[in-house]
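*Asks:* Got a predicted structure here, sequence first:
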Amino acid sequence: EGILKELGQPTLNIEIDRERAARYNLEMDEIQILVADAIGGTPITQLLEDEKSFGIAIRLQEDHRNDISDIKALLIDVPGGGRIPLSMVAKVKIGDGPFFIYREYGKRYIAIKFSVRGRDLGSAVEDAKFLIEKSVRLPPNYSIAWDGQFNQMKEAQRRLMIIVPLALLGIFFLLLSVFGNIRDASIVLINVPFAAIGGIVALHLAGETLSISALFGFLSLFGIAVLDGVILISFINKVSSEDESQMKDAMVEGASLRVRPVLMTALLSGLGLLPAALSHAIGSEAQRPLALVIVGGMITATILTLFVLPVFYAWLRSRKGGNLYTV
C-alpha cells in the first residue's frame, strides 16, 4: 500500500534567482544553456568511421561534474564584459529527485496503490472515490484516474452485459429447437429467474456484491437450471402425449419420477462448491462469489423446478389449448 517509490535518486537542483540574474542583465535561458553544456554536454561535430557516425560533445570532466563546488564555480559571461560564478545567480544543492518518472500517454503521473482486503473491489473503489471527492481539492491541471484491477473489472462487466443477454437468447433458441414450440421453451426459461433469486439471496446473506466472479457463477447457474427444466418438461410431455386427459397425473408423475435426476444435478453442483462458498482463506475472494451464486441458486432452482414449474406448465397449456405456437 502507499505511493509507488518516486523519490530517492540523488539529484542536482539548480534554482535560478531571477532578481539577481536581472541585475547582471542575464536571461534565464543563458544560464540554463551554460549548465546544460557543462553537465550534459554540447554536440560539436561528428566522427565518421567505417560508414558509422558518432556524435562528439564537450562537457566538464566527470570529477568536476560530480563536485558541487566546481559546478557552483562555473563562470558565466556577463553582458558588457566580465564573468561571475553560477553561485551568484543560482542556488546549487544536492537533493532527492525522482527515482523514476512515470509517464502514460505523454503525461506524468504518481501511482498510488491500496489493498482491498476484506472488501470487494467495486465497493472499495466507490467509497474511496467518494472520500477523495469530499476531502481533496486538486490543483489546476491535476486529475485522478482509477486504473489497475478496477479498470479490468469494469471492462469485464461491460463485456458480460453483452454476453449474458446473448447467452440467454442462445439458450432460448436451443430450447426452441428441442421442444419445437415457444410455449415449452418459455416455460423452461422461467427457471432462470428462479435460479437467480437464490443466487442473489446467497450473495446478500454473505455480504458479497455482484462481482465478475459472481456474474460467471450466474452464467453457469443458468445452464444448470435450464438443464433441470428440460429434464422435467420433456418427461411431462412424453407422459401427457400418451394420454392427454391425464394431464394432472402426468405432471405429478413427472415431478415425482424426475426428483432423483434433478436432485443429483443440484447436489453435484451445490455440494461440490459448498467448501468454496464457505471459505475465507487467501484467494477465496475470487472463487467465493461464484460458489455462493451456484449453491444458493441451485437450492431455489431445485425447489421451484419440482413444485412451481409444473404449475406454470399446466396453466399455460390450459390457456393455449394444446400445442399452440408450434414452430
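*Replies:* Thanks, I have it.
*Asks:* going forward, measure contacts between C-alpha atoms and count neighbours the same way
*Replies:* OK.
*Asks:* so where do the strands sit in the stretch 201-327 of the chain?
*Replies:* Using DSSP state E, counting those that start in this stretch, no strands are found in the stretch 201-327 of the chain.
*Asks:* gap between the closest residue in space to residue 234 that isn't next to it in sequence and residue 252?
*Replies:* By the measure of C-alpha to C-alpha, 6 or more residues apart in numbering, the closest residue to residue 234 outside its immediate chain neighbours is residue 179, 8.0 Å from it. Per C-alpha to C-alpha, to the nearest Å, residue 179 is found 20 Å from residue 252.
*Asks:* sorry, back to before: these two touch, right, the residue nearest to residue 234 and residue 185?
*Replies:* Yes. Residue 179 lies in contact with residue 185 (C-alpha atoms under 8 Å); the separation is 6.5 Å.
*Asks:* Between these two, which is the more surrounded one?
*Replies:* Neighbour tally, residue 179 and residue 185, criterion other C-alpha atoms under 10 Å: the higher count belongs to residue 185, 23 against 17.
*Asks:* Next one for the comparison:
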Amino acid sequence: EYSVDVTLPLGTSLETTDNLVRQIESYLMSLPESDLTFALVGASSGFALGSSGESEKASLTVVMKPKSKKTVDDMVEEARRNISKYPGAKINVTKQEHGGFGGGAPIAINIEGPDLNTLKVLAEQVKEIVKQVPGTREVNSSWEEGRPELQLRINRQRATAYGISPSTIASTVQTAFQGTVATQIRLAGEEYNVLLQLKEIDRQNQTDLKKLYLPTATGGMVPLAEVVDFVQTTGPNKIRRENQTRQVQVTSQIVGSDLGKITGIIKERIQREIILPPNYDIVFAGNIKEMQEAFGALTLALLMAIVLVYIVIAIQYENLVHPLAIMGSLPLTLFGISWSLLLTGRIFDVSAFIGVIMLAGIVVNNAIVLVDYIETLRSRGMERIDAILEAGPTRLRPVLMTTLTTVLGLIPLALGIGEGSEMNVSLATVVIGGLTFSTVLTLVIVPIIYSVLDDLAVWTKRTILRKTGVTLEYRR
C-alpha cells in the first residue's frame, strides 16, 4: 500500500478538492498494479474521526494487487512523477509501513517553546537544513499559516460596565453559530439531542455575528459589537502541544538512504547552525525515536538469548569451559552480517536486529556438532590434537548440510519474492550472511578457542592442586 496526500490553497471548496481527487484516483486505478483505492476528501492522512476536517485537503490510499511485478517503492516513484503536475496542488506520496514503526514520517523533528512566532522561525531554519541533506524529500512543517480567522477581542472596560463576563460572550457566540444541546427528547424509544442555534441563513457572515445581543446584569440587551472588537487576521490551522508545551513539527520522507545516517547529519547541522533561545528545545521524534527504543529493547533480548543459550549448553555438558568455545562462534557472525548488508545495500533495521537474535540460537548448532564430536573422540582415548583433526573432516558434511538447508530456504525471502516479503528482506540477509560466514570460520576458529580454553582449564586445575600437593596427569 501507499498513500497520496493532497493539499490545495486555503479556502478551496470541497467540490474543487473532490474533482481533483477524482482525477488522481482515476489515474491511479488505470495502473495495472492498482487493486483498489480509498479516498478521504476534506482531511489529510492524519485526520481523526470526529475532528473538523479541512476542505482543501484530501488523502488517498492505494492497495496494490498481489504478486505485482513492480514493488511498492517503484509505484511510489511512478506516482510522484505523474501526479505532481497538477497546478497549485501540493502532493505527497508515501509508502505505507506495516509491521514497522506505524504510519508516521521517518524523520520528525519537534521544535518546542512558548511563543508561536519564534517556533515558526526556528521551524523554517530546521526545514531548510533538512532539505539540504541528501536522501530527504517532501519536507513539510506542521505550521500552516494563512487560514483567515475572525478574532473577538473583548473590551473589558465596557464589558465590566454592562456586567457581562467573558464566559457569557463565549457561550452566546457558541450557541448562535455552533449550537448547544438544550435538552433531549425520546421518540420511538430513541433519545435525540435538541440543538439550539440560529437558523443557517442568520449565521452566514460577520454581519450576522454583529447582530447578536448579549444579556446585561440589569436585564437589558446590548449588541455584541458594543463590548467586542472584531479583528480579521490569519493564524495557524492547528497548534500542536505535547506535555502542555507548544511545538511545531518538521517531517521528511527519505529515499535510498540509511535513516540513522541521515538523522545523524541533520542533528550535527542543527547543533552547529541553530542557536536556540532560552526555554526552547529541538527533539527528534518519528521513526528514529521508535527505532532507538526498539533497538534498546532488542539489545536486552539479544543479551538474554546469549545467556540462555550458554546456560542450556553448560547444563548439557556439565562443564563451564567448553560451552565458551561453542559460544565463540557468535562473534564470527558479525563479519558476515556486515558484509551481507554492505553488498546488498540494505540497512541494519529492526528486522535485521531480529535476525541477529535468531543467529544467536542458530550458529551455535555447528559449533555444538564439532565440539561434541571432539569430546566423544577424547573420551575414547584419542589425543586432543588428533581428535580435533579427526572431528573437522568428519563433521564437515553435517555442518554444511545444516547451513545449506537454512540458507537455501531463506534465499526467496532475501530476494523479496512473495507478497509482503519486503519487510523481512533485511532479516533474511543478515541470517544468510552471518550463518554462511560463521560456518566457514567455525571449522577453524572454534577448535583454536577450544584448545586455548582447555589448556587454561588444565593450568588452573594444576595451579590449584599444586597448592594442595596433588599432581595432575594430563594428556593432550
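*Replies:* Arrived safely. Just so you know, these numbers come straight off a predicted model, no measurement behind them.
*Asks:* State the number of residues packed around the aligned residue in the first structure for residue 368 of the second structure.
*Replies:* By TM-score structural alignment, residue 368 of the second structure lines up with residue 230 in the first structure. The number of residues packed around residue 230 of the first structure, counting by other C-alpha under 10 Å, is 22.
*Asks:* what's residue 230 of the first structure in contact with, if anything?
*Replies:* Neighbouring residues of residue 230 of the first structure by C-alpha atoms under 8 Å, 6 or more residues apart in numbering: residue 188.
*Asks:* where's it relative to residue 250 of the first structure, distance?
*Replies:* As judged by C-alpha to C-alpha, residue 230 of the first structure and residue 250 of the first structure stand 15 Å apart.
*Asks:* and what of residue 5 of the first structure?
*Replies:* Distance of residue 5 of the first structure to residue 250 of the first structure, computed by C-alpha to C-alpha: 72 Å.
*Asks:* More neighbours: these two, which one.
*Replies:* Neighbours were counted for residue 5 of the first structure and for residue 250 using other C-alpha under 10 Å; residue 250 has more, 22 against 13.
*Asks:* which residue lines up with that one in the second structure?
*Replies:* By TM-score structural alignment, residue 250 of the first structure lines up with residue 387.
*Asks:* Please apply the same query to residue 268 of the first structure.
*Replies:* Match for residue 268 of the first structure (TM-score structural alignment): residue 405.
*Asks:* In stretch 213-220 of the first structure, which residues are buried?
*Replies:* Across stretch 213-220 of the first structure, burial judged by 16 or more other C-alpha atoms under 10 Å covers 213-219.
*Asks:* before we move on, what about stretch 111-127 of the first structure?
*Replies:* 120-122, 124-125.
*Asks:* Which of these sits closest to residue 323 of the first structure?
*Replies:* Nearest to residue 323 of the first structure, judged by C-alpha to C-alpha, of these is residue 122 at 47.3 Å.
*Asks:* In space, what's closest to that closest one - neighbours in sequence excluded?
*Replies:* Among residues not flanking residue 122 of the first structure along the chain, residue 150 sits closest, at 7.0 Å (C-alpha to C-alpha, 6+ apart).
*Asks:* One more: residue 301 of the first structure?
*Replies:* Closest to residue 301 of the first structure by C-alpha to C-alpha, 6+ apart is residue 195, at 4.4 Å.
*Asks:* aligned partner of the one you found in the second structure?
*Replies:* Superposed on the second structure with TM-score structural alignment, residue 195 of the first structure falls opposite residue 333.
*Asks:* Can you tell me what residue 157 of the first structure aligns to in the second structure?
*Replies:* In the second structure, residue 157 of the first structure lands on residue 295 (TM-score structural alignment).
*Asks:* contacting residues for its match?
*Replies:* So residue 295 of the second structure contacts 350, 353 (C-alpha under 8 Å, 6+ apart).
*Asks:* and if we set it to 7 Å?
*Replies:* Counting by C-alpha atoms under 7 Å, 6 or more residues apart in numbering, residue 295 of the second structure touches residue 350.
*Asks:* which SSE is it in?
*Replies:* Using DSSP states H and E, the element containing residue 295 of the second structure is helix 286-317.
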